[in-house]
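Asks: Sequence first, predicted model second:
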Amino acid sequence: MKTLLLFMATALAEILGCYLPWLWLRKDGSAWLLLPAAASLALFAWLLTLHPAASGRVYAAYGGVYIGTALLWLWAVDGIRPSRWDLLGVGLCLAGMMVIMFAPRSA
């Protein structure tokens, strides 16, 4: 559970770090949005270092959680309810994440 929560916090930091420049560029937001965006992306990078697994494994597994978090963002921020196909896709991705992160390993 701790790993999943850490992945979700990491995904939120990355999404926010990309969403704020999008607001600036596409929705005529203030250029000041770039400061919290940069801080959020720095937080994202730091959060990835907190996982004890090998970095490549963390990045691969993180992708599944990122997809799920992005769909939650789609619903909460964009107001678009994910379709059953979106949910099936994220379910497959999260299953893959669990295999990658929690499979028994000898080394």
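Replies: On my side now, so go ahead. Numbering: from 1, shown residues only.

Asks: Every contact and neighbour count from this point should use C-alpha atoms.
Replies: Fine.

Asks: Would you map the strands across the protein?
Replies: Counting by DSSP state E, the chain has no strands to list.

Asks: Quick check, central residue of the protein?
Replies: residue 11 (2.2 Å; C-alpha atoms, centre = their mean).

Asks: So it is in contact with residue 44, correct?
Replies: Yes: assessed by C-alpha atoms under 8 Å, residue 11 is found in contact with residue 44 at 7.3 Å.

Asks: Use this one as the comparison:
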Amino acid sequence: MNGMTLPAYIAAALAEIAGCFAFWAWLKLGKSVLWLLPGMASLALFAWLLTLVDSGQAGRAYAAYGGVYITAAIGWLWMVEGVRPDRWDIIGGVVCLVGTAIILLGPRPV
């Protein structure tokens, strides 16, 4: 894992959540269809950011990213939607980050 992996994962998670939230806002909150323009740009940014992750396999990079995404989504719930995560949200996020660490830091044959 290089020094770019964690920042790329965090930025990708925020970009993905923001892009998906734009669709949520349009379809569920009655916002303008114009919300989709920055939403789609954000989703394209998300995909590009994942290519910055130091991994020879896309599947492994995406699998490890999952834990970061889940934790970021819990942060979004609190910071953007104003809903404080409960203990089950926190415990679930920690379990996911442990899984991410195992995938990223596990010994691999060279």
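Replies: Great, that's in hand. Note that the coordinates shown come from a computational prediction; the quantities given were computed from them, not determined experimentally.

Asks: Got a TM-score for the pair?
Replies: Superposed pair, TM-score by TM-score structural alignment, normalised by the length of structure 1: 0.94. Supporting alignment: 107 aligned residues with a C-alpha RMSD of 1.1 Å.

Asks: before we move on, back to that, residue in structure 2 paired with the residue nearest to the centre of structure 1?
Replies: Residue pairing (TM-score structural alignment): residue 11 of structure 1 is matched to residue 13 of structure 2.

Asks: Which stretches in structure 1 count as helices?
Replies: Assigned by DSSP state H, the helices in structure 1 fall at 2-26, 34-48, 55-76, 84-102.

Asks: how far away is residue 94 of structure 2 from residue 65 of structure 2?
Replies: Between residue 94 of structure 2 and residue 65 of structure 2 the distance is 14 Å, computed by C-alpha to C-alpha, to the nearest Å.

Asks: Settle it for me: which of the two has more neighbours?
Replies: More neighbours surround residue 65 than the other of residue 94 of structure 2 and residue 65, with 27 against 16 (other C-alpha atoms under 10 Å).

Asks: follow-up on the earlier one: how about the residue nearest to the centre of structure 1, what does it touch?
Replies: Neighbouring residues of residue 11 of structure 1 by C-alpha atoms under 8 Å, 6 or more residues apart in numbering: 44, 62, 65, 66, 69, 70.

Asks: Could you do residue 22 of structure 2 as well?
Replies: Contacts of residue 22 of structure 2 by C-alpha under 8 Å, 6+ apart are 35, 36, 38, 39.

Asks: how about 10 Å then?
Replies: 16, 28-29, 31-40, 42-43 (C-alpha atoms under 10 Å, 6 or more residues apart in numbering).

Asks: And for residue 101 of structure 1?
Replies: By C-alpha under 10 Å, 6+ apart, the neighbours of residue 101 of structure 1 are 3, 4, 53, 54, 57, 58, 60, 61, 62.
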